[in-house]
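K.L.:
below: sequence and its predicted model.
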Amino acid sequence: MALTRAGVAAEFGGWPFLDPGFRSRRLLAAAACVRWARQHTATPTRPTPAQLSTVLGPGEAARIRRLDLHLDLPADPLTLYQQAQADDAMTGLAAAFPDWAPLLALPIRFLRLDDDHALSASAFAIPQHVYLADPAFADTATLDEQLVHELCHQWLYLVEELHPLHHPGCQRRLTLPSGTPNRSVAEVLGALHVAVTVHRLWQERLNDDPRRPTRLTQLNAYAAGCTALLTVAADCLTPDGRDLAHRLQQHADQP
């Protein structure tokens, strides 16, 4: 189901992690209504505020998504210490970036990822679930980056529940600048969104880390690679997708 009255920027005051005026609660309310309607297609009912709140919980969100998409990503619970580290990191990020605080407050279920090739993961098919591998907890900067990375994905997933970013049925697949193959155009857009947002993290918060200059250079190169891919695949983007690509390019071009 897509809202057609206005695009994302007009409807919600911008884009998550890019615009301080982004109306996150408005997006959550709209997503809750869509989820409720999907859950009650056979017997439409008017939901109460409490019922809408329920469908914004990670467990119920994933259950409703499984009505359309089914994906199993094997994972275990975090250790108690890892959960405490994640909670502390989220609190620190919200304090450092007040405009991000409402976005970081999204209900998330953190799980332990058993993967030798990734530090973290999330998927549109499993909303509000973030998977963290043990190496993600190696140090504060690494954990901060992975959390911001995955929260970026989670918020674009919420947007995509309402407004697709590439045309439905688009079969074009691209290889990310990292070498990861078989990604949709919307996933490339998501990767650029992450690169721009994580760049701000390193620019403003992690400025005492000796890896900062190298990481900023890497992120700039990655953003340029994503932009080049999106330029080639621009015909696959919806008007909202093109708007987000343009906004991200503006941010990526800033010194």
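P.N.:
On my side now, so go ahead.
K.L.:
only C-alpha atoms for contact and neighbour calcs from this point on.
P.N.:
Noted.
K.L.:
any idea which element residue 59 lies in?
P.N.:
Using DSSP states H and E, the secondary-structure element containing residue 59 is helix 58-65.
K.L.:
regarding this structure, what is its longest helix?
P.N.:
Using DSSP state H to define each element, the chain has its longest helix at helix 140-162.
K.L.:
can you list the helices and strands that whatever helix or strand comes next after that helix packs against?
P.N.:
Downstream of helix 140-162, the next assigned helix or strand under DSSP H and E is helix 185-204. The helices and strands touching helix 185-204, judged by 3 or more C-alpha pairs under 8 Å, 6 or more residues apart in numbering; DSSP states H and E, are helix 140-162, helix 212-232, helix 239-253.
K.L.:
and the angle for the longest one with helix 212-232?
P.N.:
In terms of direction (axes from the mean of the first three to the mean of the last three C-alpha atoms, to 10 degrees), helix 140-162 departs from helix 212-232 by 20 degrees.
K.L.:
also this one, for the comparison:
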Amino acid sequence: MSNGVLELINGVPFLDDSFAPGHLVTAVIAVRQNHAARAGLPNVADPSLWLTPDRACLVRFDATEVPSIPLTRDEDRKVSDALGRLEQAVPAWTPLLSSLPMRYARIASGASLSASSFWWPQHILLGAETLASDLEMREHVLHEHCHQWLYLIEELWDIDRPRAPTFTLPSGTSNRSPREVIGAAHVAAVLIRLYRALNEKHQIEPLKQYGQGCIKLLESQAAQYLTPVGTQITRRIKEEL
């Protein structure tokens, strides 16, 4: 592993069992407290309160709410069941799936399977098709948790450069920033790890091709727009693909 940021946090979330979520979370709390103080927001008695979704959005000063619908009790149970299945499949992921407070909701409109945004932190939105399928729930809950942990890293360190152009993912999805391409590659590598743990080998090759396509894009067209941290993360993901 290269020296630098990944050494400070002991790797990349969901890929490295050595990854230290507590190190990252402690630093994020400190940064959020600093943002709050600069904005004149009231102090909180317990600094860990800055990990709640509401307070996370409060100090994301250009936060943009994603329209959503609250989950029903049955849908909440489906989320809990999916998290339990993921923890059972890869026990090392348990701290990553349980230690960061998250708010789940249903996507308000459209056909997306799931969604999240750096600009609306610690909110995971699930589509109707996902909520109707245990298999889709397992995959997309993990998918969005991957994004949420990368968003925490991005709170501390830029992974792409300002005003970078956008790119088209191997899937054909367009208008994606370099950091979003990194996020797509990260999800592919993590899902490969899941399917290896479940011995579902037929799932692996398409994900590998997709992830390698993202890496190729990052190393060629997007390379000059990555920060050193973005390059470190890209190289680590490439090792898994």
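P.N.:
Cool, the structure landed. None of the values given here were measured: they were computed from a predicted structure.
K.L.:
please state their TM-score.
P.N.:
Laid over one another, the chains give 0.92 as their TM-score (TM-score structural alignment, normalised by the length of the second structure), with 237 aligned residues with a C-alpha RMSD of 1.8 Å.
K.L.:
now the following helix or strand past the helix holding residue 59 of the first structure: buried residues?
P.N.:
Sequence-wise, the next helix or strand beyond helix 58-65 of the first structure is strand 75-77, with elements assigned using DSSP H and E. For strand 75-77 of the first structure, the buried set under the neighbour-count rule, 16 or more other C-alpha atoms under 10 Å, is empty.
K.L.:
tell me the residues of the second structure aligned with strand 75-77 of the first structure.
P.N.:
Under TM-score structural alignment, the counterpart of strand 75-77 of the first structure in the second structure spans residues 68-70.
K.L.:
before we move on, back to that, got JSON lines for the helices and strands packed on helix 185-204 of the first structure, with distance to residue 182 of the first structure too?
P.N.:
As requested, those are exported to JSON lines (distance: least, C-alpha to C-alpha, whole Å):
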{"stretch": "helix 140-162", "distance to residue 182 of the first structure": "17"}
{"stretch": "helix 212-232", "distance to residue 182 of the first structure": "13"}
{"stretch": "helix 239-253", "distance to residue 182 of the first structure": "19"}
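K.L.:
for those, which one sits closest to residue 116 of the first structure?
P.N.:
Closest to residue 116 of the first structure of those, according to C-alpha to C-alpha: helix 140-162, at 15.3 Å.
K.L.:
so the closest one corresponds to what in the second structure?
P.N.:
Residues 134-156 of the second structure are where helix 140-162 of the first structure lands when matched by TM-score structural alignment.
K.L.:
how big's the offset between that stretch and the first structure?
P.N.:
When the first structure is overlaid, stretch 134-156 of the second structure sits 0.5 Å from its aligned residues on average, using mean C-alpha distance after the TM-score superposition for the first structure.
K.L.:
so how far is that stretch from its chain's centroid?
P.N.:
The chain centroid and the centroid of stretch 134-156 of the second structure are separated by 4 Å under C-alpha atoms, centre = their mean, to the nearest Å.
K.L.:
for it, buried residues please.
P.N.:
Applying a neighbour-count criterion of 16+ other C-alpha under 10 Å, one finds 136-155 buried in stretch 134-156 of the second structure.
K.L.:
hang on, the earlier thing: quick one: which of the helices and strands packed on helix 185-204 of the first structure is nearest residue 82 of the first structure?
P.N.:
With C-alpha to C-alpha, the closest approach to residue 82 of the first structure among those belongs to helix 140-162: 10.3 Å.
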